[in-house]
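Undergrad: Sequence first, then the predicted structure, then my questions.
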Amino acid sequence: MTNSNPWDADWEVSEPLARELIFRQFPQLSTMPIKLIGCGWDNMAFRVGDEYVFRFPRRNVAVELIKKEGVLLPMLAAFLTIPYPKPVFYGEPNDDYPFAFLGYTYVSGTFPKGLTDEQRASSAVALATFLKSLHTFPPQLARENGIEHDHRNLLDIAQRKEKMQTFLSTLAVHISEEDRDAIANYLGQIVIDRISPREVLLHGDLHVKNMLINEVGHISGIIDWGDLNVGHPGADLNVAYSFLPPQARQSFFHAYGEVDEETKILARIMAVYIPMLLWMQALDHNDKEVAEEARMTIRRALADE
């Protein structure tokens, strides 16, 4: 299969194949219903009964990532203050599917789309506390267990800005002049080329599709840990700009701890960069709901306190 977009699959896992793989290796689950519940960039997710979710890599890059999840996630239990999927079943490669796959505890909730500013602000302290604790995990221990260091080269702001300008060229014909100008003006204001290194363990991919909320709009889960890496905390702190409204940022940073200006620069860049990618994918898939969520995420990220 030839991939023209970063979200395109190298292969797909059908529901019958997933059922065969899961039930053959874990026959104790064979009486449970199974259904496809999600298809991310890296993995396809199937819910098994009410208790479990299994993820199967669908891109080459995800094959090693899911193995590292299986190793490190159990070590994070004492560091995570928001529910997350815990690996329970470790699927082995076989002739039908030559890659490892994982079964986790199921975390209930829905994606945080269409929330009010008040609902978002209500999770500011919970998110800050979660990240503060996660970022205390020993980075050396993470590296010893196969976690990569800054695999996306986040410190190179000039390169990141260049990518975003390319994204904007792709988006420009699909979005309003107001949104296009807002992003272009923001990119024009970024004058730093590189930031100083910092090392913490990162979730690495915090955005609307990897966060869950409960029925009243409070954060109830953080999912998809495939981008676990050691790097600059600004990558995760993007949620202060992407998820939270401007008036909640002060309480977020008060709970997390004060950060320097370079960290805030990177956090805001990632708060725009990630939804630009999601916006392009949504346009490619004709997903108007995600496209609108990405647009509003960027608007929040660019808004001043």
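TA: Great, that's in hand. Bear in mind the structure is a predicted one, so any value in this text is a computation, not a measurement.
Undergrad: Please make it C-alpha for all contacts and neighbour counts, starting now.
TA: Will do.
Undergrad: What segments of the stretch 101-250 of the chain are strands?
TA: In order along the chain, the stretch 101-250 of the chain carries the following strands (DSSP state E, counting those that start in this stretch): 101-105, 200-202, 211-213, 219-222, 229-231.
Undergrad: Could you export the ones you listed as a markdown table, including mean neighbour count and distance to E289?
TA: Putting these into a markdown table (neighbours: other C-alpha atoms under 10 Å; distance: least, C-alpha to C-alpha, whole Å) gives the following:
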| stretch | mean neighbour count | distance to E289 |
| --- | --- | --- |
| strand 101-105 | 21 | 28 |
| strand 200-202 | 24 | 28 |
| strand 211-213 | 21 | 16 |
| strand 219-222 | 22 | 20 |
| strand 229-231 | 25 | 30 |
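Undergrad: can you list those in JSON lines and add distance to W7?
TA: Below are those laid out as JSON lines (distance: least, C-alpha to C-alpha, whole Å):
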{"stretch": "strand 101-105", "distance to W7": "19"}
{"stretch": "strand 200-202", "distance to W7": "21"}
{"stretch": "strand 211-213", "distance to W7": "19"}
{"stretch": "strand 219-222", "distance to W7": "21"}
{"stretch": "strand 229-231", "distance to W7": "20"}
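Undergrad: Next up, a structure to set beside the first:
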Amino acid sequence: MERGIAVPDAPDADIAVDPHLVERLVRGQRPDLVGPLQLVANGWDNAVFRLGDDLAVRMPRRTTAAHLIEHEQEWLPSIAARVPVAVPLPVHAGEPTAEFPWPWSIVPWFEGRSAASVAPASREGIARTLADFVHALAVPAPGNAPHNPYRGVPLADREEVVWDRLAGRRVERAAELAVLWDHLVQVEPWAGPPLWVHGDLHPANIVVTDAAPEAAGVDPAALVAVVDFGDLTAGDPATDLAVAWLAFDAVGRAAFRARIDELGPRDEATWQRARAWALVWATAVAESTDGDGPIAAIGRHAVTEVLLEE
């Protein structure tokens, strides 16, 4: 993961997490792993510290998201064994303490950078490998899988909130998006069993190689890992296919879709719901972020891409 990643458009933290707090937690529960700490990401829901050379500490920063890290601790072992891409399988499931009341994790450190730091046109190199990941993840989930009321659900469950966002003043090209949403929300819903869904698959949660674009013989956007499984849930697999619009331009999207359809063709209704989920994500970002941070940039890109196609 790239050094110094920040999300300037993220909400304020409910608990300020600093290296001194993290060092005390690690020393108290895994003294064998104590090492130098460096803050590398202060994200939407979590702060991430590099621990030594090979590990990272993932610390919740908001009450509303604190329980999500438990999903990773419980379910990533089985997912890691199935998918062809590295995921942050916890090395230690940190327990709450009197000083820090939420679960936290020590996970592997992935050398590379956020795909959000790579221009969309340069992400085509990860399209096929990312499609392999999405396909491998999307198997029927057990009955006790996490339920996320905002991801993987029927589009009708998100209809009212999207209309409210489009009626406001924060979403660019809202009138065009409204016409598209009116069409997409009527697409046939998912009728299959609930499948595993990452739930937040966008460039900021994808790690790619850190090679400079001009490095001879090296793909600057080779896929290293998929991270942040806090929104993991069971439901409509079209939710994760939305990454086709969130991460790629038309060329990369075509490569991603072609590989998905090689592995197991999805019907047109599923691809249309995926486009709708990209619209859902983009309007959520537009409503809740300001400025030029990476999440806002992904949202603006998604708006352009979902409106690009007929």
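TA: The structure has been received and is ready for your questions. Keep in mind that what you see is a predicted model, and the values were worked out from it rather than measured.
Undergrad: Give me the TM-score for this pair.
TA: After superposition, the two chains reach a TM-score (TM-score structural alignment, normalised by the length of structure 1) of 0.83; 289 aligned residues with a C-alpha RMSD of 2.7 Å.
Undergrad: Which one of the strands of the stretch 101-250 of structure 1 lies nearest to K113 of structure 1?
TA: strand 211-213 (9.2 Å; C-alpha to C-alpha).
Undergrad: what ranges do the helices span in structure 1?
TA: Across structure 1, reading from the start of the chain, the helices by DSSP state H fall at 15-25, 60-72, 117-121, 124-134, 139-144, 157-171, 177-189, 239-242, 249-256, 261-284, 288-302.
Undergrad: Same list (those helices) but as TSV, adding mean neighbour count and distance to H203 of structure 1.
TA: Written out in TSV, the entries for the helices of structure 1 read as follows (neighbours: other C-alpha under 10 Å; distance: least, C-alpha to C-alpha, whole Å):
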stretch	mean neighbour count	distance to H203 of structure 1
helix 15-25	16	26
helix 60-72	18	11
helix 117-121	18	20
helix 124-134	20	8
helix 139-144	15	12
helix 157-171	16	19
helix 177-189	13	25
helix 239-242	27	12
helix 249-256	18	15
helix 261-284	21	13
helix 288-302	20	19
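Undergrad: Tell me which of those helices sits nearest to D224 of structure 1.
TA: Among the helices of structure 1, if distance is taken as C-alpha to C-alpha, the winner is helix 60-72, at 9.0 Å.
Undergrad: got the contact list for the closest one?
TA: Applying C-alpha atoms under 8 Å, 6 or more residues apart in numbering, the set of residues contacting helix 60-72 of structure 1 from outside is 10, 42-43, 57, 87, 90, 99-102, 142, 145-147, 225-228.
Undergrad: Give the buried subset of these as a PyMOL selection command.
TA: Of those, the buried ones go into a single PyMOL selection, burial set by 16 or more other C-alpha atoms under 10 Å:
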select buried, resi 42+43+57+87+90+99+100+101+102+142+146+147+225+226+227+228
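Undergrad: Show the contacting residues for the alignment partner in structure 1 of A278 of structure 2.
TA: In structure 1, the residue paired with A278 of structure 2 is A271, using TM-score structural alignment. Contacts of A271 of structure 1 were listed using C-alpha under 8 Å, 6+ apart, and they are N238, V239, Y241, S242, T297, I298, A301.
Undergrad: which position in structure 2 aligns with the last one?
TA: Alignment of A301 of structure 1 against structure 2 is given by TM-score structural alignment, with V306 as its counterpart.
Undergrad: what separates its match from R273 of structure 2, distance-wise?
TA: V306 of structure 2 sits 11 Å away from R273 of structure 2, taking C-alpha to C-alpha, to the nearest Å as the criterion.
Undergrad: and what of G52 of structure 2?
TA: According to C-alpha to C-alpha, G52 of structure 2 and R273 of structure 2 sit 42 Å apart.
Undergrad: Spit out the contact partners of K264 of structure 1.
TA: Counting by C-alpha under 8 Å, 6+ apart, K264 of structure 1 makes contact with G234, L237.
Undergrad: ok, back up a step: compare the strands of the stretch 101-250 of structure 1 and give me the one nearest F111 of structure 1.
TA: Comparing those by their distance to F111 of structure 1 (C-alpha to C-alpha), the top pick is strand 211-213, with 4.8 Å.
Undergrad: Figure out which of the strands of the stretch 101-250 of structure 1 is closest to E15 of structure 1.
TA: For the strands of the stretch 101-250 of structure 1, proximity to E15 of structure 1 was assessed by C-alpha to C-alpha; strand 101-105 is nearest, at 14.2 Å.
Undergrad: List of residues touching the closest one?
TA: 51-57, 66-67, 70, 85-93.
Undergrad: What is the equivalent residue in structure 1 for N205 of structure 2?
TA: Across the two structures, N205 of structure 2 finds its equivalent in N210 of structure 1, going by TM-score structural alignment.
Undergrad: counterpart of stretch 229-238 of structure 2 in structure 1, which residues?
TA: Using TM-score structural alignment, stretch 229-238 of structure 2 pairs with 225-234 in structure 1.
Undergrad: how long is that stretch from one end to the other?
TA: From the first residue to the last, stretch 225-234 of structure 1 extends over 17 Å; the measure is C-alpha to C-alpha.
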